[in-house]
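Peer 1: structure for the following, please:
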Amino acid sequence: MAPETGGGRRQRLRREAWGFAAGSLCFLVGAVPFYAEWAGPVVVGWTFFGGSILFTLAAFIQLSLSGRHLPRKGTGRADAADWWASAIQFVGTLFFNVSTFGALLAAIADPTRLGVGWRPDAWGSIAFLLSSALALVATKDRGQLWDTQARTWRATWLNMFGSVFFGFSAIGAYVLPDTGTFYNLLWANLGTFLGAVCFLIAALLSRRTIGADEPAAAPGPVAA
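Peer 2: Reported below is the predicted structural model:
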């Protein structure tokens, strides 16, 4: 935890950031070739699936339990972008739930099949990119947000870079119909690894100020 900032105020990791950090760590580890060789396809499948579930739980907290409200008439641009960024991110995690679970079932059914294992899907990656773009809009006017600490430029850009890396990974994981091979397996693995690193750092930087002399800010998000 961060040290006290003065007047009894401290900064602590946001509660949903724990889920994002743990989920990112699962994707980071799962993308390491040495781990895949040591653990085998089934364990790697469980690693990615577990990470996707942690992402979804964290995204649910970020969207539903952090103080955000569904945009309505009169909602400012920053708050509207903030809500939509979180909502689209949550949908993106659901896509990853489906793809990682499918890969896990395939690995259990035949762990020796060539190419078995999870690769980033296009729909989840597109959702993450769109969410990150909306987060940039929200961060631009973060002083008008429901919680002024909910978005920071460091976390927002780190998550944008992570989403871009996941996008490259999804492209690399595209299976060429003529050959049945991946477009670029290096892109697929490296994009997942670097994206997870960005998401992990962004989660660890996500802090909120608490203290007896000032009401604690509503638990907010790691920037999408």
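Peer 1: drop to CA atoms for contacts and neighbour counts, all remaining ones
Peer 2: OK.
Peer 1: residues of the longest helix seen in the chain that come out buried?
Peer 2: With residue count as the measure and DSSP state H as the assignment, the chain has helix 77-109 as its longest helix. Buried residues in helix 77-109, counting neighbours by 16 or more other Cα atoms under 10 Å, are found at 78-97, 99-108.
Peer 1: cool, and stretch 43-50?
Peer 2: For stretch 43-50, the buried set under the neighbour-count rule, 16+ other Cα under 10 Å, comprises 43, 44, 45, 46, 47, 48, 49, 50.
Peer 1: now show me the structure for the sequence below, then we'll compare the two:
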Amino acid sequence: MDQALTRPTTQLNLVAAVAFVVGGSLFALGAAFAQLGVVSLPTVNVTYLVGGCFFSLGGYVSILLANNTDTDTGERTPWWRFRPHSRSWLSAYVLFVGTLFFAVSLVAAFAAGLTPRQSDGWIWLPDMTGCVCFLVSGRLAMLDVGAGRVRVLAHLVGWWVVAVNQLGSVLFFLAGIAAFTRPATSDEINTGLVNWGTFAGAVCFAVGGVIQALDTPTTTRTAVQP
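Peer 2: So this is what the prediction gives:
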């Protein structure tokens, strides 16, 4: 592969990896704060919000990375390109959309005096939509790294990135379900599952980011045969 292509690919991969490490770490910290009750709620919300910004950065850079690894022209990486027939691009795009839904939820969390219905509409629903996007993105990524099939490829670093992140997505989804506010009681279904599920899922994304930093994305697709 042309060196002009390899250099930006490596740089984009590192930026995305660092963004997910920082975002995952802040989400884990926010969940620990919420569970242990050692800081105020606004501090928890700010921690989550900053972490969400890093997740969005990682999601967008992942789109650029997909653009760069799926082309061999050596051209400068475009800020945007519509490539719906590429699994890696679709995975990154859906992931990025998911981070935007998370952002809506994280900003809405700062609102005071919300009724249970309003809380579910402005916080829980965008959060669950983001969780579903993460699951879909992970599924597409598994198909991409497996050349059209979901399979175990333990010899590939890229497979471990996808697998660990997908586990994190499942944990986020379970935490999201538990965060539904019951109108009758104004309480979440299971606060402990919300916090610990978010914590464990966030740790998965942070670990996935560390593994991604060690990955060479340009070799993943050529190492797997359909």
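Peer 1: which one of the buried residues of stretch 43-50 of the first structure is nearest residue 195 of the first structure?
Peer 2: Closest approach to residue 195 of the first structure among the buried residues of stretch 43-50 of the first structure (Cα to Cα): residue 48, at 13.6 Å.
Peer 1: any idea which element that closest one lies in?
Peer 2: Here residue 48 of the first structure is covered by helix 41-64, with elements defined by DSSP states H and E.
Peer 1: now residue 182 of the first structure, nearest residue through space, not along the chain?
Peer 2: residue 175 (4.5 Å; Cα to Cα, 6 or more residues apart in numbering).
Peer 1: now do the contacts for that neighbour.
Peer 2: For residue 175 of the first structure, the residues meeting the contact criterion (Cα atoms under 8 Å, 6 or more residues apart in numbering) are 181, 182, 183.
Peer 1: can you flag the buried ones in those?
Peer 2: 182, 183.
Peer 1: for the contacts of residue 175 of the first structure, which pairs are in contact in the second structure too?
Peer 2: Among the contacts of residue 175 of the first structure, the ones still in contact in the second structure (both residues aligned by TM-score structural alignment, their matches' Cα atoms under 8 Å) are 181, 182, 183.
Peer 1: of those residues, closest to residue 38 of the first structure?
Peer 2: Here the nearest of those to residue 38 of the first structure, counting by Cα to Cα, is residue 182; it sits at 22.1 Å.
Peer 1: tell me how far that closest one lies from residue 171 of the first structure.
Peer 2: Using Cα to Cα, to the nearest Å, we find residue 182 of the first structure at a distance of 9 Å from residue 171 of the first structure.
Peer 1: ranges for the strands of the first structure?
Peer 2: Here the first structure has its strands, by DSSP state E, at 4-6, 9-13, 207-210.
Peer 1: closest one of the contacts of residue 175 of the first structure to residue 161 of the first structure?
Peer 2: Out of the contacts of residue 175 of the first structure, the member with the shortest distance to residue 161 of the first structure (by Cα to Cα) is residue 183, at 21.4 Å.
Peer 1: which residue in the second structure lines up with the closest one?
Peer 2: Alignment note: residue 183 of the first structure maps to residue 189 in the second structure; criterion TM-score structural alignment.
Peer 1: what does residue 84 of the first structure give?
Peer 2: The pairwise alignment with the second structure assigns residue 84 of the first structure to residue 90, based on TM-score structural alignment.
Peer 1: from residue 70 of the second structure, how far off is the closest residue to its match other than its chain neighbours?
Peer 2: For residue 90 of the second structure, ignoring the flanking residues on the chain, the nearest one in space by Cα to Cα, 6+ apart is residue 84 at 5.9 Å. In this structure, residue 84 of the second structure lies at 12 Å from residue 70 of the second structure, with Cα to Cα as the measure.
Peer 1: higher neighbour count, the two?
Peer 2: Looking at residue 84 of the second structure and residue 70 with other Cα atoms under 10 Å, you find the greater number of neighbours at residue 70, namely 15 against 11.
Peer 1: residue 204 of the first structure touches residue 17, doesn't it?
Peer 2: Yes: in this structure residue 204 of the first structure lies within contact range of residue 17 using Cα atoms under 8 Å: 6.8 Å.
Peer 1: between these two, which is the more surrounded one?
Peer 2: Neighbour tally, residue 204 of the first structure and residue 17, criterion other Cα under 10 Å: the higher count belongs to residue 17, 28 against 17.
Peer 1: that one - nearest residue in space that isn't next to it in sequence?
Peer 2: With Cα to Cα, 6+ apart as the criterion, residue 17 of the first structure has its nearest non-adjacent residue at 4.9 Å, and that residue is residue 203.
Peer 1: tell me how many other residues crowd that neighbour.
Peer 2: 27.
Peer 1: the second structure: helices as residue ranges?
Peer 2: If you assign secondary structure with DSSP H, the helices in the second structure sit at 3-36, 41-69, 87-108, 116-119, 125-145, 157-178, 191-214, 217-220.
Peer 1: ok, residue 158 of the first structure to residue 126 of the first structure distance?
Peer 2: 16 Å.
Peer 1: of these two, give the one with the bigger neighbour count.
Peer 2: The residue with more neighbours, out of residue 158 of the first structure and residue 126 and counting by other Cα under 10 Å, is residue 158; that gives 24 against 19.
Peer 1: trace the more buried one over to the second structure, please.
Peer 2: With TM-score structural alignment as the criterion, residue 158 of the first structure pairs with residue 164.
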